[in-house]
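Enquirer: below are the sequence and a predicted model; questions follow.
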Amino acid sequence: RLCVSVRDYYCYMLQTRPGIFNPILCGARLLQQWGVDMYIKIESCRLKWYRKNQTKIRADLYKGVVDAITSGETRASAVGVRIVLPGTYPG
């Protein structure tokens, strides 16, 4: 690949290497906070990809507007835009 994903980069940063000091791994509680922050960054990148690539995951097969109208919603401003996530997405 030409580009490195965010996940691959942070996995690279967390590796231990003999003879090379890694300050990230010696951070104790700061390491935990860094790990949480990087997890949030990775998940936001994944969600951004799903938002921008709805045609690739065939989101048009899900009739969101028709579902909203059949549930009783009549105002178009309240319907909004539906973002479809795949079944493999956790949470």
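Expert: It's in. Numbers count the residues shown, from 1 in each chain.
Enquirer: for the rest of this, base every contact and every neighbour count on C-alpha atoms.
Expert: Noted.
Enquirer: which element follows the helix or strand harbouring residue 45 toward the C-terminus?
Expert: Element membership of residue 45, judged by DSSP states H and E, is helix 29-52. Per DSSP H and E, helix 29-52 leads on to helix 64-70 as the next helix or strand towards the C-terminus.
Enquirer: try this one next to it:
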Amino acid sequence: MFPTGCDGWHLGLNKTDNKKQTAAGFYKSRLQIHHEDFNIVFKEKKLTQQYAVDQWVKVEAGRLDCVRRNIKTLRAEKYQGRMDAVQAGDVNDVGVKVILPSTI
């Protein structure tokens, strides 16, 4: 699909403004239609569908890995909040609000 061997997304990839490029942002850009540029991705028909699915899986795996890496921290904070509430005698406000990514 990429005969010149152009790179895909990888850790440490930077945007033009030197900020980190996320996998989701990179593939959103890659899968947009740019009328002024030739985009090989849209010329490959069924291979385009497989490419989009493969990249979606890569992005979701990264998001799940992030939650998996931070779950111990989230659990520790939640447990400590419960212990503090029990010791203070205020069991009505037990728990910690945890906001997971919208894709989970």
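Expert: That came through fine. On a predicted model such as this, the values are computed, not experimentally measured, just so you know.
Enquirer: before we move on, the earlier item: so the helix holding residue 45 of the first structure matches what in the second structure?
Expert: Residue correspondence for helix 29-52 of the first structure in the second structure, counting by TM-score structural alignment: residues 46-69.
Enquirer: and that stretch against the first structure, how far off on average?
Expert: Here stretch 46-69 of the second structure, set against the first structure after superposition, deviates by a mean of 0.6 Å using mean C-alpha distance after the TM-score superposition for the first structure.
Enquirer: what about that stretch, distance to the chain center?
Expert: Using C-alpha atoms, centre = their mean, to the nearest Å, we find the averaged C-alpha position of stretch 46-69 of the second structure to lie 8 Å away from the chain's own average C-alpha position.
Enquirer: who touches the residue nearest the centre of the second structure in this structure?
Expert: In the second structure, the C-alpha closest to the average C-alpha coordinate belongs to residue 63, at a distance of 3.9 Å (C-alpha atoms, centre = their mean). The neighbourhood of residue 63 of the second structure, defined by C-alpha atoms under 8 Å, 6 or more residues apart in numbering, consists of residue 101.
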